[in-house]
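1. Quick one: sequence and predicted model below, then my questions.
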Amino acid sequence: MSLNQLTLSLQFARFDGAADHRAVLSRSKVTRWIRHALAVDAEITVRIVGSEEGQRLNREFRHKDYATNVLTFDYQQEPTVLADLVLCAPVVEREAKEQNKSLEEHYAHLLVHGTLHAQGWDHETSAEDADEMEAYETDIMQELGFEDPYAAG
């Protein structure tokens, strides 16, 4: 299988426990996970943040006053995807524990999920779109050697 090219900027904000998240998110893993979700070449910045920054960004850009797991800022979809993915580490960690998943597995899923959003996929438009996106995410995650991210854990 031929994968599309990715120019990746991987950034870590300063927050409690950042070293644990940095240890899980090597550049090679993040690159591999994102490339499996790309339909075209991309330039993507991935930023791992703490709760405060995650909440501020969600409030400013989505008008929701809480930290969420992943925010996707897509600037261009063709001919090259240009996007920023912001993942809130404490939320990702909490969700992984709640779902009985490893931190690595949950990060992989959220990076795939955010990458699909950057390419125009949307699960909030209809139940049919949500089902289609979830099925595609599941296929990608299984290609990467992970379980179905939507299966009960």
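-> Received the coordinates, thanks.
2. CA atoms for contacts and neighbours, from now on please.
-> Fine.
3. Buried residues in stretch 98-113, which are they?
-> Buried positions in stretch 98-113, judged by neighbour count with 16 or more other C-alpha atoms under 10 Å: 101, 103, 104, 105, 106, 107, 108, 109, 110, 111, 112, 113.
4. ditto for stretch 114-125
-> Across stretch 114-125, burial judged by 16+ other C-alpha under 10 Å covers 114, 115, 116, 117, 118, 119, 121, 122, 123.
5. Leaving out chain neighbours, which residue sits closest to the fourth one?
-> Residue nearest to residue 117 in three dimensions, not counting chain neighbours: residue 72, with 6.6 Å by C-alpha to C-alpha, 6 or more residues apart in numbering.
6. what about versus this one:
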Amino acid sequence: MELFVDLQVVSENDHNIPSIESIEQWIQSTIIAGTSPKEEAELTIRVVDSEESQQLNGQYRNKHKPTNVLSFPFQNPPGITLPLLGDLVVCKKIVENEAQEQNKTLTEHWAHMLIHGTLHLLGYDHIDEQEALEMEALETRLLIELGFSDPYFSEKE
């Protein structure tokens, strides 16, 4: 599968953002596990500060606070097939704060958030309990396969 990731870093501080190679590995693993095989896929990841995250979260989800990751799936026009998955908007500060609060490495939490957001682009959701369990199980499997720990382990104790 050929993957195209447009990484846009518009955060004031670009330190501690994973390498494009790591990001592509995490996303490619997610696409392969979460959907039927694709020859190619394309998405944009925009790394933002709290202000932009809050503005977008308010505009699109009516939640007036910044959030870790927002997913905007691309809707193909009828009769047109494009490899676009959509856009992910990641709030760098929220991801950093959550990693610290959850006693995770920053890399581990970035991987989790990008896998989580990509699954949303693929149509997964966690609105009802059964969908949430399915999505969490897939996130856990992918993270473990990539060498990380179960992101929900401490919550299950």
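-> In hand now; what should we look at? Everything numeric in this text was worked out from a predicted model, so none of it was measured.
7. Report the TM-score for the pair.
-> Here the TM-score for the pair of chains, by TM-score structural alignment, normalised by the length of structure 1, is 0.89; 145 aligned residues with a C-alpha RMSD of 1.6 Å.
8. before we move on, back to that, same list (the buried residues of stretch 114-125 of structure 1) but as a markdown table, adding secondary structure and distance to residue 23 of structure 1.
-> Below are those laid out as a markdown table (DSSP: H, G, I helix; E, B strand; the rest coil; distance: C-alpha to C-alpha, whole Å):
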| residue | secondary structure | distance to residue 23 of structure 1 |
| --- | --- | --- |
| 114 | helix | 21 |
| 115 | helix | 21 |
| 116 | helix | 24 |
| 117 | helix | 26 |
| 118 | helix | 25 |
| 119 | coil | 28 |
| 121 | coil | 29 |
| 122 | coil | 30 |
| 123 | coil | 30 |
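9. contacting residues for the residue nearest to residue 117 of structure 1?
-> Each residue near residue 72 of structure 1 by C-alpha atoms under 8 Å, 6 or more residues apart in numbering is listed here: 83, 84, 85, 86, 114, 115, 117, 118.
10. likewise residue 5 of structure 2?
-> Applying C-alpha under 8 Å, 6+ apart, one finds that residue 5 of structure 2 lies in contact with 24, 42, 43, 44, 45.
11. which one is the residue nearest to the spatial centre of structure 1 nearest to, not counting chain neighbours?
-> Centroid check for structure 1 by C-alpha atoms, centre = their mean gives residue 111 as the closest residue, at 2.3 Å. Leaving aside its chain neighbours, residue 111 of structure 1 sits nearest to residue 34 (6.3 Å; criterion: C-alpha to C-alpha, 6+ apart).
12. Which element, helix or strand, includes the nearest residue to residue 55 of structure 2 once chain neighbours are set aside?
-> Leaving aside its sequence neighbours, residue 55 of structure 2 sits nearest to residue 64 (C-alpha to C-alpha, 6+ apart; 7.2 Å). Here residue 64 of structure 2, judged by DSSP states H and E, is contained in no helix and no strand.
13. Quick check: the gap between residue 64 of structure 2 and residue 57 of structure 2.
-> Using C-alpha to C-alpha, to the nearest Å, residue 64 of structure 2 is found at 6 Å from residue 57 of structure 2.
14. Tell me which of the two has more neighbours.
-> Using other C-alpha atoms under 10 Å as the criterion, residue 64 of structure 2 and residue 57 rank with residue 57 on top: 20 against 14.
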